[in-house]
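Colleague: After the sequence you'll find the predicted model.
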Amino acid sequence: MSVWPRVREAIGKGDVDVLQEVLDALDDAGRKEVAVELPRHLRTLSAWQPWRDWVTPLWVAGVMTINGAAATASWLCRREFAGAMNDVEPVLRAFARGDAGRRAAVAVRVANRLRRPTDHFAKLALELLRSSGAEPPADHDPLVVAWVSRGADRLRDDPLREALLPRFFEAEGVGRELTHDHRWPVALAALPGGDRAALLDGCVRRLLRGGTANDLRVFARLHAALAPAPHEAAPYARDYLALLPSAPGPVAELAVRQLKALPPLDPADLAEAVQALLFRPEGKLVKSGLTWLEQAVRHGGGSLDALAPALTMAMACESAEPSERAVALVLKHVHRFTGDGLERLREALPLLPPGLGADLAEAIGGEAVPGELDELEPVPLPAVEPARPFVFDPLEPGQLVTWRRYLPRWEQVERWLAELVRHASCGDLPTQAIHPPAIEGGWTGLDHWTDAILAGLCHGDWRPARLPTAVEVAPIDLLLLRRFHDVHEAARAGTLVPYLLATPTHDDGRLDPGVLSDRLEGYDRLGVRPMPADLEQALLRAGPSAIPPQGPVHGDGPRREWWPAYLPWHRETVAEHALATVRLSHWQDSDLDVAFGAALARAGGPGGPATARVMAGFVARATFRPVLDLAARGELHGRELGRGLAGVCLGLGLTEASAALRLEDLARRGAPHEAWQAAVGLLEALTEAGRSPTKVVELALRAARWTGARGEVPLVAAIAARKGNNTFLRTTRHLHQFLTWCTDGS
């Protein structure tokens, strides 16, 4: 006699206690019958009862009748259960009736299936981990975010605390989840004293990693709740200094408070701190830096030469208040500066308004004439390193397994793929057990593909390949994944090539066309057809071609620092792709790091507006090495760089004075001609936007003198001809006079 009608009736009534009694009375055959009927009944209920008050009874029925941890976890995580109110307590009681080992195995599998902290089974995963004592999966960010999103009320006695708390500072998304939360900082600060040092260390490390104000707000609150004493904060003094230039305003304010509470900083550190604060866009932080500088001057003994750079920076500020306060300090304490300090202070004379400049020049010497700066000390640009041959040591079969999930550089990816094809063509395969990926959606990670290929080649465990869409990954990354896809499909069909076409011959990603021709001739002799993506990549590496950029992606983060190696002849195309994948709200934000900038500078092909915008972002953040590398190759277009820097000023909050200072720094680091051209481009773009950037014109005048620039600049001539007598017009006329005054010795 069928037992299913009684079980179905109990599910329909929603009485979990009655349901458990019915299920307890079943024998093995009855449980098997119920397990078979449950999925069909779920489809019926999904279609006819959308309010889903049947989720908890179905969960309980599945737990008590479905055999195997994997099948049980799959049942609990079915997407048909999403969006419903569910009660996990009956499910936990059902698990408690069975084997503890099965419960722990299900707990880990359910936790591993979490992709978002809002998944319908997130609460169940956490409670199963707690009740089973199972070890939570390592490095699982959605699980950590789900844990924190449930509140901190149970933190002190939470069995998951020991495993998940260390990930509180590392997991992506914790800061955004707790942006408006005030309970977690209080609960964490109230933990026993043994955790205090670890919490402070984790908090400072997380602040140093950076992020938006929303991402870091909860960590700033935690730091405030910990209220570290001076002896606790002292080891982090250098870290607090590092937060001052670019951390969000509240984090920078926290760092200032901590540094001021410590014993007095040495002059060099104090100068670094003040200069960082003077570059901030927030008036409150600028004033804080000035007050700090005034206190150091008043209370410090002896020479003030070490503070001269900070005072010079204050006098060079665009707003009047910092300049006036800094000049007043120097005039009051001028007797405490020696020759070196006075010389550094004189650098500010051309940047000051006429009245302040005259007062300062009378006290320290020099001339308060706009544009009169010391001579530029020649500095060589970085040496251009030619591309070297791309060679690598062969891998043993077992190393294909060992290294399959550790491929942090594009060179290691190329080595692994080439060696895999070589070993596969020889039938020399590893023997270790490899499991194919078990994920939903496209395979966006390289480890998905390496596991799938090895599992198929070594054990015949082929799974249908899941190539992601162009929405999930950037186009250049998709080309790389298509190469893995082609290898997977060719190996599965038994038609894998004996070697790859696209393996580069140089360490910048280029492929010698002659070598490619030889490889293709080898294919012809063997009767082998090229794999489409491998051939496409080979042609991109051997000569000009292009992949059109697209908008932002929503899957794994783009591997931008690899892109120049995949398009080594198309610097501008790579820059366009990079800009299409970032969305910036402030000049201090960027996903484009130094490694990407260095690789972009090394790439071939002409630059253009996109390359200039990328390099302008590095200039704005005072990260000059990629820009200097490009200048050393003679391929930095100064005018475009200036227009890109203007975009940072107009759209991302960089002040015009800061932009001028960055270009001056670029000139002093070995690129004065590029800085002059950039100043002209910056002036053009800012005046087109209706600005009157006096500091930029002053920088242009200095750069013109350093480089000996001559010849009329139409924009400068047009501005100089305007009526009026403000500082901007006077300085522009001075620049025009210098550019057009071509007598001997001028």
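Modeller: Here it is on my side, so go on.
Colleague: Going by C-alpha atoms from here, please, whenever you check contacts or count neighbours.
Modeller: OK.
Colleague: Which parts of the helix or strand containing Ala631 count as buried, going by neighbours?
Modeller: In this assignment (DSSP states H and E), Ala631 forms part of helix 625-632. Neighbour-count burial for helix 625-632 flags Arg625, Pro626, Val627, Leu628, Asp629, Leu630, Ala631, Ala632 (criterion: 16 or more other C-alpha atoms under 10 Å).
Colleague: Tell me how far that helix lies from the chain's centre.
Modeller: Centroid displacement of helix 625-632 relative to its chain, using C-alpha atoms, centre = their mean, to the nearest Å, is 22 Å.
Colleague: which residues sit against that helix?
Modeller: 381-384, 594, 597-598, 600-602, 615, 618-619, 636, 666, 669-671, 674 (C-alpha atoms under 8 Å, 6 or more residues apart in numbering).
Colleague: Same check on stretch 272-279?
Modeller: In contact with stretch 272-279 (C-alpha under 8 Å, 6+ apart) are residues 241, 244-245, 285-286, 288-290, 292-293, 309-310, 313-314, 317, 658.
Colleague: same thing with stretch 695-713?
Modeller: 318, 351, 370-373, 375-376, 656-657, 659-661, 663-664, 667, 672-673, 675-676, 679-680, 682-683, 728, 731-732, 734-736, 738-742.
Colleague: Can you flag the buried ones in those residues?
Modeller: Buried subset of these (neighbour count, 16+ other C-alpha under 10 Å): 318, 351, 370-373, 376, 656-657, 659-661, 663-664, 667, 672-673, 675-676, 679-680, 682-683, 728, 731-732, 734-736, 738-739.
Colleague: Pull the contacting residues for Val680.
Modeller: Arg639, Gly642, Ala700.
Colleague: mind putting those residues in TSV, secondary structure included?
Modeller: Putting the contacts of Val680 into TSV (DSSP: H, G, I helix; E, B strand; the rest coil) gives the following:
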residue	secondary structure
Arg639	helix
Gly642	helix
Ala700	helix
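Colleague: who touches the residue minimising distance to the centre of the chain in this structure?
Modeller: Nearest to the mean C-alpha position of the chain, counting by C-alpha atoms, centre = their mean, stands Asp591 at 4.3 Å. Residues in contact with Asp591 (C-alpha under 8 Å, 6+ apart) are Val582.
Colleague: Next up, a structure to set beside the first:
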Amino acid sequence: MSELLTAVHEGRLDDIPALLAPLGKAERRAVLDELKELRKESRTWPWGERTRTRKAILIAGAGCHGGAAGCATWIGAREMRDWVHSPYPRLLGVLADRDPAWLADLARRLSARSIESDAEFRLVAELVRMAGCPLPVSDGLVRGWSERVNQTRWGHRRSRPLVDVLRDEPHLAELVPHLLEMPEVPTQVTWTNTQDPTDDWPTSLAVLTREGLLDRDPLVDRCVTRLLRGGKPSDLRFCLRLLQGLEPTAEEESARITDWMAMASDGTSAVAGHALSVLARLDAEGGVSVRQWAEVSGPVLFRSEKKLVRAQLVLLGKVLRRAPEAADALLPLVAEVFGHPDIAVQEQALKLVARHLSATAPAVREEVSDLAAQLGPVHQPAARAVFGETRDGGPPVDAYEETLPSAPVARRLGPAVSGAAELVEEYVSLVRTRAGEVTAFERVLDGLIRCAHDDRKGLTDALPTALAGQWWADPAIQLSQEEIDRRFSRNHDGLQVVVAAFLGRVSATAIDEGRSRWTATGSCCHAALEGVLYARLWEAAAAIRKGDLPFLLATPTWHTGSLDPAELVERLTVYRDRGLAPGPADFGQALLRVRRTGEGRAADAAAALGTREGDRLDAWIRADEPVAPVLRRPVEVEPRSERGWLQRSVVSTRRLLLATKERLVIQQEFPRTFHWLGRPHSPRQQRCYHWGDRSPQWIATLPEDADTLAAWLLPSLTDVEEQRGMAWPLPDLAESEGPSGHAVHLALAYGLGARFAEDRLSAVDALLVMAARGRLDAELLSGQLGDLIGRELVKPARLADSARTAASTGACRTVLSVLVPVLPALLGREKAPRGLSDLLAVAAECVERSGPPKAGPIPGLAATAARGGSTQLVRQAARLEAACGEGQDATP
């Protein structure tokens, strides 16, 4: 036993089987207890030493377990997978003498656990071979197998065709059916080889099915079931391509007609399109009844995808030509399309109704005639010709009322934390949920300082219950003081460094080094803003050890991060009366947060304090200048060709950005941590390592300087073309107290033309909030949108989607005030940009609902409408022209 434990500790893997073989059950249990202790101890070892020892622990522990359940838990533990080269061949040698039933049980239990690699799959497969039992198929096993296939496919200098790799797999027939039943198909399976589109999983599996290596009927059933169930687009794309490759017969498709109807109603666009094509084939052979067409048409015609609605109208046209008696059942469904937002779809539905209206009963004709009131003004003359009545296209123009969201009101933070118990409860909630709310963070940070001053013993007694699971406080993790200091200095861990400092777990030397380390020497605004936060935390860590500060100065008054100057004066008065010196970072952050406009009385009170901090506050309020003034002239930045893998320039493609001026007072009177904020900055000079980082603390650092912050964040915001979610700051910037100038409007312009829908939605929220607060400069925003569209940095179709979303909330006049000035330059181009018809459609819809724009006729609109032809551009231009003309005639 002693020799075995020594061999394990030294990582001598080859000696373990021979030393383990002569041990009995009792001896193996005793060794296992020692191995468990050694396993805990190894958690703090360096990676290289820990890895080899853990391999030995893994092998010896598996051999010492008498039960398959315990052995599976031992082998499958996450920390026992910390290796590069697999130890499983030696592990199998240790288990080779076990009973086949025991090995089969172990294989089943391992398969039920998470399998993340080819090596783990091979372990289970080898156990199955040794036991002579069926393969225990599971989600994890299929993931490991797909990884194995992927490594085999690309593991050589010349990749092998996927179909050849799969043909050689011994468990192919057992694993592939389960692949279609998994909640999520492995990414290795859904990935497409762009160099050879036929060298992918759907094509390869279809080939192997035709060769007889896979049973075709279960695959067809599972594909249809998976398409009905739904899931990720990539998973459904895989199943759809496999189903098409399996080429179901007409009999198989006819037997599943209700499945195709369900897919057409509720499936994704690609799935619904395929289902409609199947239904069209079945209908050509008389396999779809009128009742079934009526059942499926309602949901399909209600879908938002214009392509599917048009396809369904075409199919219904064929059905009505073949069976005119179906008009009573189908035309009311077609007439529901009269309310579709696209006028081309409305026109298609109107023509279909007009063609078959004569075959309907009077009651149906009246129902369809009533629905024609939903048609837009451009189709009302045709509707009158069809139905013989005057149709009202909607409420009169003078009845329109602009609807904007309520202007957000700044919410005051709650009262200071009253006691240690309440503070610990809020601290636990904040740490465990990792919430990013500024209000929660600031309350807890201020509460720690207050409790350390007022109730030090109570806080000391209450905190241990809040430290469960925190690495620096877990007694099971024996860390040296040097290691704790090193980890905190590398990553302060938010509020934990303040709590650890209070409990004496961080040394005074580490705190001094931490305060001097975070000096915002980075080259981007993210590093500078993070540096301000880090400096405040380390400063609070130093203050909480002494416990002499009654509270912090920078705790905001409102949820936006802004600070009431009168409240700051009161706090400075307490500091003066008690002879306390404010923390430099704390007071610097307080100045950045204090409201500056219209606060002359607060400035007088600050000057009356007779302290240096009072004089600085007085001068800061009276100056009423932004932290860094923004230059109004945009800077066109070209992408840099020489970039490291980690380091990137502030932009990766050509962008219009803004520079900021120097503010000497920041560099002269604030701590060095803040100096970056006061230097002049051009987007050409910046480098950044913050890939997609975001923090509400950045907004709360400069709550009164939205325009400055927007100018600094623009390089990240302009990544909306490449990264999802980059427009997240826009709603916060719109709610910020600072003026919304050129930078905020330019950021908003980029967001309205963002690639991803969630980013465009964030921009629409910001647009509506700015309009509700009276801070939207429509002329400025229009000019910036025109510049961005002219440089192809914003696509008109994406801008149209944002405008349509904003208009749907009832902000038609706001949308028009932004769109109308953009249109003349686009209409005047020799070649109309793609998406211009969408912009014209949104503008026309807004005019039809709210009346014509006040600016009068739109230059270039009449010429575009007079081109002739049936293109969407010409038709939407004519629609907008007609709407403007009708509105002008109706205006008193």
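Modeller: Here it is on my side, so go on. Treat the numbers as computed from the prediction; the structure is a model and nothing was measured.
Colleague: TM value for the aligned chains?
Modeller: Once superposed, chain against chain, the TM-score is 0.62 (TM-score structural alignment, normalised by the length of the first structure); 647 aligned residues with a C-alpha RMSD of 6.9 Å.
Colleague: quick one on the thing from earlier: would you mind checking which of the contacts of stretch 272-279 of the first structure is nearest to Leu478 of the first structure?
Modeller: Proximity of the contacts of stretch 272-279 of the first structure to Leu478 of the first structure (C-alpha to C-alpha) peaks at Pro245, which lies at 36.2 Å.
Colleague: what about the residue nearest to the centre of the first structure, is that helix, strand or coil?
Modeller: coil.
Colleague: I'd like the distance between whichever residue in the second structure pairs up with it and Ala743 of the second structure.
Modeller: When the second structure is aligned by TM-score structural alignment, Asp591 of the first structure is paired with Gly725. Distance of Gly725 of the second structure to Ala743 of the second structure, given as C-alpha to C-alpha, to the nearest Å: 19 Å.
Colleague: likewise Met182 of the second structure?
Modeller: 48 Å.
Colleague: Of these two, give the one with the bigger neighbour count.
Modeller: Comparing Met182 of the second structure with Ala743 by other C-alpha atoms under 10 Å, the one with more neighbours is Ala743, at 25 against 16.
Colleague: That one is in what secondary structure piece?
Modeller: helix 742-752.
Colleague: How about Arg596 of the second structure?
Modeller: Arg596 of the second structure belongs to no helix or strand, assigned by DSSP H and E.
Colleague: And the helix holding Ala743 of the second structure, what does it pack against?
Modeller: helix 706-717, helix 729-735, helix 757-772, helix 778-790, helix 796-808 (3 or more C-alpha pairs under 8 Å, 6 or more residues apart in numbering; DSSP states H and E).
Colleague: what's the angle from the first one to helix 742-752?
Modeller: Relative orientation of helix 706-717 of the second structure versus helix 742-752 (axes from the mean of the first three to the mean of the last three C-alpha atoms, to 10 degrees): 40 degrees.
Colleague: From the chain's centroid, how far away is helix 706-717 of the second structure?
Modeller: For helix 706-717 of the second structure, the distance to the chain centre is 20 Å (C-alpha atoms, centre = their mean).
Colleague: Mind giving me the packing neighbours of that helix?
Modeller: On a contact count with 3+ C-alpha pairs under 8 Å, 6+ apart, helix 706-717 of the second structure meets strand 655-657, helix 729-735, helix 742-752.
Colleague: Distance to Thr460 of the second structure for these - can I get that in CSV?
Modeller: Written out in CSV, the entries for those read as follows (distance: least, C-alpha to C-alpha, whole Å):
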stretch, distance to Thr460 of the second structure
strand 655-657, 50
helix 729-735, 37
helix 742-752, 46
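Colleague: Tell me which of these sits nearest to Glu422 of the second structure.
Modeller: Between these, helix 729-735 lies closest to Glu422 of the second structure; by C-alpha to C-alpha that is 28.8 Å.
Colleague: Average separation of the closest one from the aligned part of the first structure, please.
Modeller: The superposed helix 729-735 of the second structure is, by mean C-alpha distance after the TM-score superposition for the first structure, a mean 4.3 Å from where its aligned residues fall in the first structure.
Colleague: same for that helix, what does it pack against?
Modeller: Partner elements for helix 729-735 of the second structure (3+ C-alpha pairs under 8 Å, 6+ apart): helix 696-701, helix 706-717, helix 742-752, helix 757-772.
Colleague: Nearest to Gly790 of the second structure among those helices would be which one?
Modeller: helix 742-752 (12.8 Å).
Colleague: Just want the angle from that closest one to helix 778-790.
Modeller: 50 degrees.
Colleague: All the helices of the stretch 451-600 of the second structure, residue numbers only.
Modeller: Counting by DSSP state H, counting those that start in this stretch, the stretch 451-600 of the second structure has helices at residues 456-462, 481-490, 496-502, 508-517, 525-546, 565-577, 584-593, 600-607.
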